[in-house]
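K.L.:
Build me a model:
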Amino acid sequence: MTLLSVNVNKIAVLRNSRGGLEPSVVRAATACLDAGAHGITVHPRPDARHIRSDDIIALGEMTRARGVEFNLEGNPFAPPRGGYPGFIELCRRVRPAQATLVPDSDGQITSDHGFDFRRDGESLRPLIAELKSLGCRVSLFADAESDSFDIAAAVGADRVEFYTGPYAEAYGGNTQGEATSRYADAARRASAAGLGINAGHDLSQENLGTFLREVPSVLEVSIGHALIVEALYEGLDATVKHYLRILSASS
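P.N.:
I've put the predicted structure just below:
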């Protein structure tokens, strides 16, 4: 069955909007795991507008104690600054089970594209090697249109995470079939290159089942925004369990 990693960035956004300690990122993540989620994801950014370095340390300790996956996402090329020691340094401190490298800029509201492996591959190679020396599985954020999954594998990546924003945008419209076919083809090509498949961005209860039925070999989905929005109405426990039922039905 495809595994569910819950991204708790939005919990930190809500906390930071008011200051103080509530809602607690660790408590929310614990509730998701208690409901059956398989892991926790966070994507810190250098401006600390949501997840902060202290959150990462606390979540790393909690997930390690629970024996579940901690997936740390971020841009490994963003330089350190006050309050943000850099992505690689954060990985050194917490040794996440999975490090997902994402080419987002400081000003982006959210990630919106994958790496150009032909351009970025050699720059990524030593970073991937260092992360793997820390015991991290390494996943690279990727577009379905990429024609160079073989390069991602050659520079040491274990997996790619498909940026699924275009699929979510096409869902329910005239181009849905074309979009799912594009991701299915990408999954087959990435698998042929020896890469595992993750997926994330704008996946929801509405569109997840179709994606998993049509796109082969998806090992893990990372879901944050939609899950937290849905949980405002249904609660975290119920919402996580809804997703688990979708994953089970799609396996």
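
K.L.:
contacts, neighbours, all on C-alpha from now
P.N.:
OK.

K.L.:
Residue 239: neighbour count?
P.N.:
The tally of other residues near residue 239 (other Cα atoms under 10 Å) stands at 21.

K.L.:
if I pick residue 136, what's in contact with it?
P.N.:
95, 96, 97, 98, 99 (Cα atoms under 8 Å, 6 or more residues apart in numbering).

K.L.:
so how far does stretch 130-139 reach from one end to the other?
P.N.:
Taking Cα to Cα, to the nearest Å, stretch 130-139 runs 13 Å from one end to the other.

K.L.:
Return the distance of it from the chain's centre.
P.N.:
On the basis of Cα atoms, centre = their mean, to the nearest Å, stretch 130-139 sits 15 Å off its chain's mean C-alpha point.

K.L.:
in it, what's buried?
P.N.:
131, 132, 134, 136, 137, 138, 139 (16 or more other Cα atoms under 10 Å).

K.L.:
Burial check on the nearest residue to residue 93 once chain neighbours are set aside, number of neighbours?
P.N.:
Nearest residue to residue 93 in three dimensions, chain neighbours excluded: residue 57, at 7.5 Å (Cα to Cα, 6 or more residues apart in numbering). Neighbourhood size, residue 57 [other Cα under 10 Å]: 15.

K.L.:
quick one: residue 57 and residue 94 touch, right?
P.N.:
Yes: between residue 57 and residue 94 there is a contact under Cα atoms under 8 Å: 6.2 Å.

K.L.:
thinking again about what came up before, reformat the buried residues of stretch 130-139 into JSON lines and put distance to residue 52 and secondary structure next to each item.
P.N.:
JSON lines is the format used below for those (distance: Cα to Cα, whole Å; DSSP: H, G, I helix; E, B strand; the rest coil):
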{"residue": "131", "distance to residue 52": "20", "secondary structure": "helix"}
{"residue": "132", "distance to residue 52": "23", "secondary structure": "helix"}
{"residue": "134", "distance to residue 52": "21", "secondary structure": "coil"}
{"residue": "136", "distance to residue 52": "20", "secondary structure": "coil"}
{"residue": "137", "distance to residue 52": "22", "secondary structure": "strand"}
{"residue": "138", "distance to residue 52": "21", "secondary structure": "strand"}
{"residue": "139", "distance to residue 52": "21", "secondary structure": "strand"}
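
K.L.:
for comparison, sequence B:
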Amino acid sequence: MRITGDGIWGPPRDHDEAIRVLRRAVELGVTFIDTADSYGPEVSEDLIREALYDGRGYGDVVIATKGGFTRSGPNQWAAVGRPEYLRQCIRMSLRRLGVERIDLWQLHRIDPRTPRADQFGVLREFLDEGLAAQVGLSEVTVEDVKEAQAAGVPVASVQNRYNLGDRRAEELLDYCTDQGIAFIPWAPVDAGVLARPGGPLDAVSRAHPGATTGQLALAWLLRRSPVMVPIPGTSSVAHLEENWAAGRVELTDDEYEALTKAA
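P.N.:
The predicted model follows:
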């Protein structure tokens, strides 16, 4: 999302750095990259192909994308869930990414103006037709996921805003953990007031010299559930490497509990 222009609109200010970010991520060992046709729009998918496509695909890297949001300008988003539009979304993503099947295609938002059965039905069709290997949902509730499952959709992933300071999706995360559904938190580093000087993250950081509060927030997420797949966005190699290093930070039981209670 962050390798596009301001407002998630247009090309990045530094095209070459965006390409370096993508390639460095794979060099570090990243095997999951999340994007959407609305990022740019189209810009993010185009950059991913330019940076990582090897002529046949993306090797061991899973490229997940999303559809169902239209864009009319910077920071402007409108959900459209009509089956014919969602079908256009996935076919255009296939073309831009240069693949015959999307590894993970996610409904970016459930459109309240379109029958939900129609939206869930087309997800099932994408699987049956081989357009997507797996499908997921974004910004949903437990009831939404259950409804999709009841409609015959094997929900592989859920993508909701969730971080140490914003725990509104707690019930959903617990359901995903029980069901073995990947939980992909967006804005995973945004810990808000908990990251301020003198706050809980700052206090824990004293026992981890060199670790940033952002790294500690990611470390907490990674410990929170085995189905957790954080997607911290960035537009710089330096920030990417900082985020990646969070995987080496290990919280003690007391630190983990203190941060959990603080939120």
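
K.L.:
so where does the residue nearest to residue 93 of the first structure fall, helix or strand?
P.N.:
helix 53-66 (DSSP states H and E).

K.L.:
Look up how far residue 142 of the second structure lies from residue 171 of the second structure.
P.N.:
Where residue 142 of the second structure is concerned, residue 171 of the second structure sits at a distance of 7 Å (Cα to Cα).

K.L.:
Between those two, which is the more surrounded one?
P.N.:
Between residue 171 of the second structure and residue 142, counted using other Cα under 10 Å, residue 142 has the larger neighbour count: 15 against 12.

K.L.:
which ones are touching the more buried one?
P.N.:
By Cα under 8 Å, 6+ apart, the contact list for residue 142 of the second structure reads 171, 172, 175.

K.L.:
ok, now with 7 Å
P.N.:
By Cα atoms under 7 Å, 6 or more residues apart in numbering, the contact list for residue 142 of the second structure reads 172, 175.

K.L.:
how near is it to residue 173 of the second structure?
P.N.:
9 Å.

K.L.:
and if you look at residue 102 of the second structure?
P.N.:
Distance from residue 102 of the second structure to residue 173 of the second structure, counting by Cα to Cα: 24 Å.

K.L.:
now residue 133 of the second structure
P.N.:
According to Cα to Cα, residue 133 of the second structure stands 23 Å off from residue 173 of the second structure.

K.L.:
now swap in residue 243 of the second structure and tell me
P.N.:
Distance from residue 243 of the second structure to residue 173 of the second structure, by Cα to Cα: 22 Å.

K.L.:
So between these two, which is more surrounded?
P.N.:
Neighbour totals were compared for residue 243 of the second structure and residue 173, and residue 173 leads with 27 against 21 (other Cα under 10 Å).

K.L.:
What residue in the first structure is paired with that one?
P.N.:
Matched to the first structure by TM-score structural alignment, residue 173 of the second structure sits across from residue 187.

K.L.:
Quick one: name whatever helix or strand follows whichever strand or helix holds its match.
P.N.:
Using DSSP H and E, residue 187 of the first structure maps to helix 176-192. Downstream of helix 176-192 of the first structure, the first helix or strand assigned by DSSP H and E is strand 196-200.

K.L.:
Contacts made by the helix or strand just after that next one with the rest, please.
P.N.:
Proceeding N to C from strand 196-200 of the first structure, the next assigned helix or strand is helix 208-214, under DSSP H and E. With Cα under 7 Å, 6+ apart as the contact definition, helix 208-214 of the first structure has outside contacts at 180, 184, 246, 250.

K.L.:
who's in contact with the last one?
P.N.:
To tie it back to what came earlier, the one meant is residue 250 of the first structure. Contacts of residue 250 of the first structure by Cα under 7 Å, 6+ apart are 209, 212, 213.

K.L.:
Could you count how many residues lie near the first one?
P.N.:
Read it as residue 209 of the first structure. Around residue 209 of the first structure there are 19 other residues, counting by other Cα under 10 Å.

K.L.:
Just tell me what it corresponds to in the second structure.
P.N.:
Residue pairing (TM-score structural alignment): residue 209 of the first structure is matched to residue 219 of the second structure.

K.L.:
does residue 14 of the first structure count as helix, strand or coil?
P.N.:
Taken by DSSP: H, G, I helix; E, B strand; the rest coil, the conformation at residue 14 of the first structure corresponds to helix.

K.L.:
For residue 73 of the first structure, see how far away the closest residue in space to it that isn't next to it in sequence is.
P.N.:
The shortest distance from residue 14 of the first structure to any non-neighbouring residue, by Cα to Cα, 6+ apart, is to residue 23 (7.1 Å). Using Cα to Cα, residue 23 of the first structure is found at 21 Å from residue 73 of the first structure.

K.L.:
try residue 101 of the first structure
P.N.:
Residue 101 of the first structure sits 6 Å away from residue 73 of the first structure, going by Cα to Cα.

K.L.:
Name the residue in those two with the higher neighbour count.
P.N.:
Relative neighbour count places residue 101 above the other of residue 101 of the first structure and residue 73, with 28 against 24, counting by other Cα under 10 Å.

K.L.:
Let me see the contact set for the residue mapped onto that one from the second structure.
P.N.:
Aligned against the second structure by TM-score structural alignment, residue 101 of the first structure finds its counterpart in residue 107. For residue 107 of the second structure, the contacting residues are 66, 67, 68, 136, 137, 138, by Cα under 7 Å, 6+ apart.

K.L.:
just checking, which of those residues belong to strands?
P.N.:
If you go by DSSP state E, these have 66, 67, 136, 137, 138 in strands.

K.L.:
closest to residue 21 of the second structure among those?
P.N.:
Residue 21 of the second structure has its nearest neighbour among these in residue 66, at 20.5 Å by Cα to Cα.

K.L.:
who touches that closest one in this structure?
P.N.:
So residue 66 of the second structure contacts 35, 36, 37, 105, 106, 107, 108 (Cα under 7 Å, 6+ apart).

K.L.:
Aligned to it, what sits in the first structure?
P.N.:
For residue 66 of the second structure, the aligned position in the first structure is residue 73, judged by TM-score structural alignment.

K.L.:
ok, now how distant is its match from residue 147 of the first structure?
P.N.:
Separation of residue 73 of the first structure from residue 147 of the first structure (Cα to Cα) stands at 23 Å.

K.L.:
Cool, thanks, talk later.
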